[in-house]
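just to be clear, the model below is a prediction. Sequence and coordinates:
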Amino acid sequence: MIVAVAAFSLMDMLLKLLTAHYPPLEVAVLRGAASLPFMLLPVLLRGRWRELRPHRPGIHLLRSALYVVSLVGFIFGVRALSLANAYAVFLSAPLFVAALSGPLLKERISTGNWAAILIGLAGVLVILRPSAESLATWGALAALAAAVGYALSVIAIRVLTRTDSTASVVFWTVSLMTLFTALLAAPGWVPIAPAHGYWLLALGVLAAIAQYLFTEAFRSAPPAVIAPFEYTSLLWGVGLDRLVWHVLPSARVLLGGGVVIASGLYLICHEHARASPEPGVLSWKWTTEKGRMLRRSAGVEVTAARQQKEESP
């Protein structure tokens, strides 16, 4: 998982470098176009094209639109901010996932979780540094919009994965995102310099490596064990900022980022404790659905088990 996060961070570094030469919308197009062939490679090698069939086209469109908001917002953020500053704001996404799961997925949110969410959002305010003159920089607000868009897209994924394969979700999200951003970027398109071809190739390779390792990490261990390592992206951001741009985050950003991360870790640990299977109920690895055995995360599986109990006469 640490290597996956490192690959994502290197990919974000390339995105930031590209924003110095191309508009953010065009960078989003390049990111999607560069990664799509590598994401399709496993399906091509296995010849399982049926896995790409969408069962809920409307939700795929919605999820892709949310992903556009998330990716373009993040690119605007890293264009204006350092990687570490953008990460510190973007890492608030799990807080929004937890907060929005209540009204959108009808999930119960405990008092402790609400307290963690509010404390984490206070950490975001520390990073944004609101004042009488200005709430925050446009870059910070763009990163915050990216976090909200990402949180909503995660909730959409939780709905999609009930009927669609992982390959289908990834393919249609990236394909539609690339199409949407290409239409928006077309009027101000800047020709690609040949020298940046290597950067685009690296983008695609890093995206494939990161996605593969990310998936394998969650396949091999419970989410509560793996998810905290995602927060190491802030460390990678600090290191890359220092190495490439020779800057370091302020103490205020580190303090606010620490509060956000601590709140996120609390939510992860609390959810793991709540979702631990009862004796005699399914283990975290497997659950039966429609006669097939499907690999699940702890939260999804326990939810299915509870629904099965409620539906039993």
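Sure, I can see it.

from here on, contacts and neighbour counts on C-alpha atoms
OK.

contacts for stretch 200-219?
Contacting residues not belonging to stretch 200-219 are listed as 1, 3-5, 7-8, 10-11, 14, 30-31, 34-39, 226, 295, 297 [C-alpha atoms under 8 Å, 6 or more residues apart in numbering].

narrow those to those that are buried.
1, 4-5, 7-8, 10-11, 14, 30-31, 34-36, 38-39, 226, 297 (16 or more other C-alpha atoms under 10 Å).

picking that back up, which of the contacts of stretch 200-219 fall within strands?
residue 295 (DSSP state E).

alongside the first one, take a look at this:
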Amino acid sequence: MSSDRLLPAIGLRLLSVGLFATMNAAIKLAEAKGARLGEILFFRQFGAAILVTGVIAAGPGLATIRTQRLGAHVSRATVGVISMAFTFAALLLLPLAEATTIGFSTPIFATILGALILGEPTGWRRWSAVAVGFVGVLIVLEPGGHAMPLAGAACGLAAAVLTAVVFILLRQIGRTERAQTTVWWFSVLSLLPLGIVYAFQAQPHAAGAWAALAVVGVAGGCAQLAMTASLRRGAVSLVVPFDYTALLWATIYGWLLFGSLPGRATWLGAPIIVASGLYIVWREHVRRREETRRALSEE
């Protein structure tokens, strides 16, 4: 890949990571200022829906959101909203760095689900990486210890598993649908149930809470667009490793805004989880490259 495409792909991915980290910090701030989980979820998707619609209208046109797979988008939106709810709950219950680190276990669960659901070939190398990754997760969670709230850890793990399910659904939808089309349908479809929840949880807030909710929506929507754009310019194996810079952002935000730093268990377990995830991504890249080579040789 030429540098004129490689550098923008990496830059956009790093931008998306920073924006998602900003969104996560705003989620905790909004809750601290009185916002409820349902309100935060609604504003996250409301901001994304407006931004994605604007980008599509200004770019390829709204005609590109037409789909013949509405059922698949409904399934993706359903799992996505539940996954997002658990993710946000983990952020509210745990320090930023710990919640972020647990989220790094998503590739581990995606490997397992890919093998079980899609029948993807998974050799001993990737299964070994999965096992090592689980060791890292156990170190961070400290089972039997008292450093991490059980409810927060459970929400974080549930979010990681459901996000892995979303990855599987996106692989299937991506065979026929554009990435921006999928993002648009997720944003808009999820507003229907979240709008109902918001109607019951809406309440007056001070200016600080409204500002935090606005940041959640804008930063989250911009992060989604930047992430999608990075994948249009670079392969998954190129850009995904930069997602792990999220731990740096989480540590900085946690220290500056909430006066918290990652615990010893997180510093020990995070590198193991990251190494496992990076190896899984690399093996997936190798597998797809070999499949492409075989397909070309059979032509």
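Sure thing, it's come through. Being a predicted model, the structure only gives us computed values, none of them experimental.

quick check: TM-score for this pair?
Once superposed, the chains reach a TM-score of 0.87 (TM-score structural alignment, normalised by the length of the second structure), with 286 aligned residues with a C-alpha RMSD of 2.5 Å.

sorry, back to before: helices - which of the buried ones among the contacts of stretch 200-219 of the first structure land there?
4-5, 7-8, 10-11, 14, 30-31, 34-36, 38-39, 226 (DSSP state H).

strands of the first structure, start to end?
286-289, 292-295.

so how far is the last one off the chain centroid?
Just to be clear, that refers to strand 292-295 of the first structure. 24 Å (C-alpha atoms, centre = their mean, to the nearest Å).

packing partners for it?
strand 286-289 (3 or more C-alpha pairs under 8 Å, 6 or more residues apart in numbering; DSSP states H and E).

where in the second structure does the strand it packs on fall?
Counting by TM-score structural alignment, strand 286-289 of the first structure falls onto no part of the second structure.

just the buried residues of that strand, please?
Of the residues in strand 286-289 of the first structure, residue 287 count as buried by neighbour count, 16+ other C-alpha under 10 Å.

so what does that strand touch, helix or strand wise?
strand 292-295, helix 298-311.

quick one: closest of those to residue 262 of the first structure.
Closest to residue 262 of the first structure of those, according to C-alpha to C-alpha: helix 298-311, at 20.4 Å.

which secondary structure elements does the closest one contact?
Using 3+ C-alpha pairs under 8 Å, 6+ apart: helix 298-311 of the first structure touches helix 251-275, strand 286-289.

cutoff 10 Å now
On a contact count with 3 or more C-alpha pairs under 10 Å, 6 or more residues apart in numbering; DSSP states H and E, helix 298-311 of the first structure meets helix 223-226, helix 251-275, strand 286-289.

what range in the second structure does the first one sit on?
Yep, that's helix 223-226 of the first structure we're talking about. Matched against the second structure by TM-score structural alignment, helix 223-226 of the first structure falls on residues 236-239.

mean shift of that stretch relative to the first structure?
After superposition onto the first structure, stretch 236-239 of the second structure lies on average 1.8 Å away from the residues it aligns with, using mean C-alpha distance after the TM-score superposition for the first structure.

buried sites along that stretch?
Buried, per 16+ other C-alpha under 10 Å, within stretch 236-239 of the second structure: 237-239.

do stretch 31-48 of the second structure as well
Quick answer for stretch 31-48 of the second structure (16+ other C-alpha under 10 Å): 31, 33, 35-48.

if I line the two up, what does residue 177 of the second structure land on in the first structure?
If you follow residue 177 of the second structure across to the first structure using TM-score structural alignment, you land on residue 164.

do residue 16 of the second structure as well
In the first structure, residue 16 of the second structure lands on residue 4 (TM-score structural alignment).

can you report how many residues lie near the spatially closest residue to its match that is not a sequence neighbour?
Spatial nearest neighbour of residue 4 of the first structure, chain neighbours left out: residue 210 (4.4 Å); criterion: C-alpha to C-alpha, 6 or more residues apart in numbering. The number of residues packed around residue 210 of the first structure, counting by other C-alpha atoms under 10 Å, is 23.

just residue 290 of the second structure next, same as before
Neighbour number of residue 290 of the second structure under other C-alpha under 10 Å is 12.

among the helices and strands packed on strand 286-289 of the first structure, which is the most enclosed?
Burial of those is given as mean neighbour count (mean count of other C-alpha atoms under 10 Å); helix 298-311 ranks first at a mean of 15.

and the angle from that one to helix 251-275?
Helix 298-311 of the first structure and helix 251-275 are oriented at 40 degrees to each other (axes from the mean of the first three to the mean of the last three C-alpha atoms, to 10 degrees).
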